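Asker: Have a look; sequence and predicted model below, questions after that.
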Amino acid sequence: MRIAIGNDHVGTEMKRAIAAHLESLGHEVVNFGTDSTERTDYPIYGERVARAVAAGEVDCGILICGTGVGISLAANKVRGIRAVVCSEPYTARLSKQHNNTNILAFGARVVGVDLAKMIVDEWLNASFEGGRHQRRVDMIADIERREECGPEGC
């Protein structure tokens, strides 16, 4: 798979470890994050990864900031993105199975490298189950369309 990765200054070291892990599994990693520990703004990187995922330039994305929350909020502003913040593997797996998430986020100040690798592995190895879950994912897409076009439609 081709996986985008993005991070702010807090996630730089974690990004390096996760990118190396992904590459060891045979994935291609596309770096949209900063490589510096100098203070920067997480919305920049959340949007970059989200736009690449939404455009189909990559298969999915991984985002890292202090908590994973801010960078995922930025990513979720891009139409078609379903970014999830996870601090443990169970939620990561279910987010893919039930919500068809296309971006995973976590916090470098919240989880350690080994736990982050487990979270990533569970998320990547899970598959969307469709069925009753598809209806709910479609409902989320409908909210996006209404937000974009208004209640009367486009």
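Answerer: Structure's in. What do you need? Numbering: from 1, shown residues only.

Asker: contacts, neighbours, all on C-alpha from now
Answerer: Fine.

Asker: Would you map the strands across the chain?
Answerer: Applying DSSP state E to the chain gives strands spanning 2-7, 28-31, 60-65, 83-85, 103-107.

Asker: Pasting the second one now:
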Amino acid sequence: MKIAIGSDHAGFELKEKIKAFLEDFGHNVLDLGCYSKESVDYPEFGVKVAQAVLNKEAERGILICGTGLGMSMVANRFRGIRAALCHELFTTKMARLHNDANVLVLGGRVIGEALALEMVKVFIDTPFGGGRHERRIKLIDELTKE
């Protein structure tokens, strides 16, 4: 699977660990920055990942900032992006299963590395459940056209 990943400076170290983890499992990772712990503005990287997913340059995206709040706000401004800010495994699984989340958002200062890697695995491995949930995804798109 091709996965776009991006972070700000607060999420840089976790991004690098997630990137290596994904590559170890044979995924193709599109790293859209940032590339160091030097202070940057998170919206730039949230936009890049959202656009990569929308433009089908990647099947899914992962965003990391300090809390995950800023990145989730940026990504969810894009119609067709369903970014899920998750802090544990259950919501990560349900974000995929029920909401067809196409971007996982993590707080690099909120969760530890081991949990983050487990969450990434769940996000990648969990299929969308479809059925009544698909109807609801379409309803979101219809109700938010403008």
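Answerer: Yep, that arrived. From a predicted model like this one, the values you see are computed outputs, not experimental measurements.

Asker: Let me know which of the strands of structure 1 is tucked in deepest.
Answerer: Highest mean neighbour count of the strands of structure 1: strand 60-65, a mean of 29 (counted as mean count of other C-alpha atoms under 10 Å).

Asker: Quick one: distance of it to the chain centre.
Answerer: Mean C-alpha position of strand 60-65 of structure 1 versus that of the full chain (C-alpha atoms, centre = their mean, to the nearest Å) differs by 4 Å.

Asker: That strand versus strand 2-7: what angle between them?
Answerer: Using axes from the mean of the first three to the mean of the last three C-alpha atoms, to 10 degrees, the inter-axis angle of strand 60-65 of structure 1 relative to strand 2-7 is 10 degrees.

Asker: contact partners of strand 60-65 of structure 1?
Answerer: Strand 60-65 of structure 1 has contacts (C-alpha atoms under 8 Å, 6 or more residues apart in numbering) with 2-11, 14-15, 42, 45-46, 49-50, 53, 71-72, 102-109.

Asker: now do stretch 41-49 of structure 2
Answerer: Residues from elsewhere that reach stretch 41-49 of structure 2 (C-alpha under 8 Å, 6+ apart): 4-8, 32-34, 61-63, 65, 70-72, 74-75.

Asker: From Thr67 of structure 2, how far out is Gly112 of structure 2?
Answerer: Using C-alpha to C-alpha, to the nearest Å, Gly112 of structure 2 is found at 12 Å from Thr67 of structure 2.

Asker: who has more neighbours, these two?
Answerer: Under the neighbour definition other C-alpha atoms under 10 Å, Gly112 of structure 2 and Thr67 were set side by side, and Thr67 has more, 19 against 12.
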